[in-house]
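>>> output the structure for:
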Amino acid sequence: MRNEFDLLHALRIKGRVPADQVGADPAVVTAAADAGLIAVTARGVLLTGAGLVRHAGLLAEQVSTADRDGLERTYDRFLQVNRAVKDACAQWQAAGSAATDDDLLRAVDALERAFTRVDRPLAKLAVRLPRYGVYRDRLEAALERATEGRRDALADPGSDSFHTAWFECHEDFLVSLGRAREEDE
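This next block holds a predicted model:
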């Protein structure tokens, strides 16, 4: 992470993050902690109340200069396939250790179809808001790992799975647009 916004935004989207997984320049982390924007605890790094306020201000500046219509259009496309992604991940998780190779192929196929519908809009949005390109890359990489037989790449909460990247992208849309998850479910 290059700057204060990137750190605060990652923590806003992910919640508490283990200190060894923050991925920010130590100087940025130290400055944010010294300013009271984040708390570094034994259980991880998280935003403070002041950090939430600072993040909201920085995000408002960024979104106001971005193509808000493009953000809205891309999110609408995202919502069109969100149910299919949730269903595919839920079915995969329900199969658990009994999941067969055919189950894996069905899940990958469903997620690839959904990704295909959001790939281009995410790429276009990433021109104005580069963090959406990172989600796109993470989703694509998770599908590649799943295609290679890596079962954890679909919905394992402990890895950078498709479901994890999708959930974080969804949260980013909600935060950036000032919406509540319940409004769109």
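>>> switch to C-alpha atoms for all contacts and neighbour counts from now on
Will do.
>>> and the contacts of stretch 88-101?
With contact meaning CA atoms under 8 Å, 6 or more residues apart in numbering, stretch 88-101 is reached by 103-104, 107, 110-111, 154-155, 163.
>>> how far does that stretch stretch from start to finish?
Between the opening and closing residues of stretch 88-101 there is a gap of 15 Å (CA to CA, to the nearest Å).
>>> list the buried residues in it.
The neighbour-count check on stretch 88-101 (16 or more other CA atoms under 10 Å) flags 88-89, 92 as buried.
>>> now the contacts of stretch 88-101: which count as buried?
Using 16+ other CA under 10 Å, the buried ones in the contacts of stretch 88-101 are 104, 107, 110-111, 154-155, 163.
>>> distance to residue 48 and secondary structure for these - can I get that in CSV?
Shown next, in CSV, are those (distance: CA to CA, whole Å; DSSP: H, G, I helix; E, B strand; the rest coil):
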residue, distance to residue 48, secondary structure
104, 40, helix
107, 38, helix
110, 38, helix
111, 35, helix
154, 32, helix
155, 29, helix
163, 27, helix
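>>> OK, contacts around the closest residue to residue 47 other than its chain neighbours?
In space, and not counting its chain neighbours, residue 47 is closest to residue 38: 4.4 Å by CA to CA, 6 or more residues apart in numbering. The contact partners of residue 38, by CA under 8 Å, 6+ apart, come to 8, 32, 45-48, 51.
>>> the structure of the following sequence is requested for comparison with the preceding one:
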Amino acid sequence: MSSASEPELLVLHAVRILGTADDESAAARYGLDVAVAREHLLDLEAFGLVRRAEFAGLGGWSLTGRGRAEDERLLAAELATDPTGRPAAVVHEVLAGFDPLNGRLRQACTDWQLRPGDGGRLDVNDHRDPAWDARVLDELGAAVAGVRPLLARLAAVLERFAGYDGRLDGALAAACDGDGSRVAGLGAASVHGVWMELHEDLLATAGIARGAVTSREGAD
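This is a model prediction of the structure:
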């Protein structure tokens, strides 16, 4: 049976995964009511776990060092609640399967932005070669297809991993329909944006710091 995370963890983890989040995006990340998310954010701020910054009329929450440590503690405790150890085993097995797919997707995103030019240099992809772009989208689709069964395994033990597949599929479909910003554009609306969130979520849940990923394919 899939384990449902506590709202406090979901709000704190949403801020970590998103990097910077306002009340609405922190709530939306895991389908929480905005008022519930805001209450938790204010509590987390009172305990020094998140801080809010404002600039040019825009504001958002981010984790403090203490907040990151608390997120790691809560994630570890969540895995430890199952005496069988199955969720922890699944997370590490999925991470091992994710690594080669991560390399494929990173290369596809690079190829979407750059392509070989004269003299062996890389030029900005001007997207005037439909065959090149079609190959890149095929490779992107292969990475997304490859991660779907891994996501199904994750969602079967940890409910908060549900939804990544639909977000990846939606971004990929929009990219294939001609919206190039949905390939590697900034923000969570692109395939790369969703993938980065997933990678951070996996590493955080496994208790692995992103900077420690040195022997793998590399970070996003």
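>>> after superposing, what score do the chains get?
TM-score of the superposed chains, computed with TM-score structural alignment, normalised by the length of the first structure, equals 0.88; 185 aligned residues with a CA RMSD of 2.2 Å.
>>> onto which residues of the second structure does stretch 114-125 of the first structure map?
Counting by TM-score structural alignment, stretch 114-125 of the first structure pairs with residues 143-154 of the second structure.
>>> then stretch 163-170 of the first structure?
Stretch 163-170 of the first structure maps onto residues 192-199 of the second structure, going by TM-score structural alignment.
>>> that stretch against the first structure, how far on average?
Once the two are superposed, stretch 192-199 of the second structure sits an average of 1.0 Å from its aligned residues in the first structure (mean CA distance after the TM-score superposition for the first structure).
>>> what residues of that stretch count as buried?
192-199.
>>> out of those residues, which are inside helices?
192-199 (DSSP state H).
>>> for those residues, give me JSON lines that also has distance to residue 58 of the second structure.
Formatted as JSON lines, these follow (distance: CA to CA, whole Å):
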{"residue": "192", "distance to residue 58 of the second structure": "24"}
{"residue": "193", "distance to residue 58 of the second structure": "21"}
{"residue": "194", "distance to residue 58 of the second structure": "23"}
{"residue": "195", "distance to residue 58 of the second structure": "25"}
{"residue": "196", "distance to residue 58 of the second structure": "23"}
{"residue": "197", "distance to residue 58 of the second structure": "22"}
{"residue": "198", "distance to residue 58 of the second structure": "26"}
{"residue": "199", "distance to residue 58 of the second structure": "27"}
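>>> which among those gets closest to residue 40 of the second structure?
residue 197 (21.3 Å; CA to CA).
>>> now the closest one: closest residue in space that isn't a chain neighbour?
Per CA to CA, 6+ apart, closest to residue 197 of the second structure is residue 17, 5.6 Å.
>>> rewinding a little: in helices only, show me the contacts of residue 38 of the first structure.
Counting by DSSP H, the contacts of residue 38 of the first structure contribute 8, 32, 51 to helices.
>>> count the residues that sit near residue 11 of the first structure.
20 (other CA atoms under 10 Å).
>>> can you tell me the helix or strand for it?
Secondary structure assignment for residue 11 of the first structure, by DSSP states H and E: helix 4-14.
>>> tell me which other helices or strands that helix touches.
helix 26-34, strand 44-47, helix 49-65, helix 162-177 (3 or more CA pairs under 8 Å, 6 or more residues apart in numbering; DSSP states H and E).
>>> that one corresponds to what range in the second structure?
The aligned range for helix 4-14 of the first structure is 8-18, by TM-score structural alignment.
>>> quick one: distance of that stretch to the chain centre.
Offset of stretch 8-18 of the second structure from its chain centre (CA atoms, centre = their mean, to the nearest Å): 12 Å.
>>> what's next to it, contact-wise?
Contacts to stretch 8-18 of the second structure, defined as CA under 8 Å, 6+ apart, come from residues 21, 26-27, 29-30, 37, 40-41, 44, 50, 61-63, 67-68, 71, 74-75, 160, 197, 200-201.
>>> distance of the most centrally placed residue in the second structure from residue 52 of the second structure?
Taking CA atoms, centre = their mean, the centroid of the second structure lies closest to residue 197, which sits 1.1 Å from it. Separation of residue 197 of the second structure from residue 52 of the second structure (CA to CA) stands at 21 Å.
>>> then residue 178 of the second structure?
Where residue 52 of the second structure is concerned, residue 178 of the second structure sits at a distance of 37 Å (CA to CA).
>>> same check, this time on residue 143 of the second structure
The spacing between residue 143 of the second structure and residue 52 of the second structure, counted by CA to CA, is 36 Å.
>>> the two: which is more packed in?
residue 143 (20 against 16).
>>> wasn't that one part of a helix?
Yes: assessed by DSSP: H, G, I helix; E, B strand; the rest coil, residue 143 of the second structure belongs to a helix.
>>> that one against residue 105, yeah?
Yes: if you go by CA atoms under 8 Å, residue 143 of the second structure and residue 105 touch, sitting 5.8 Å apart.
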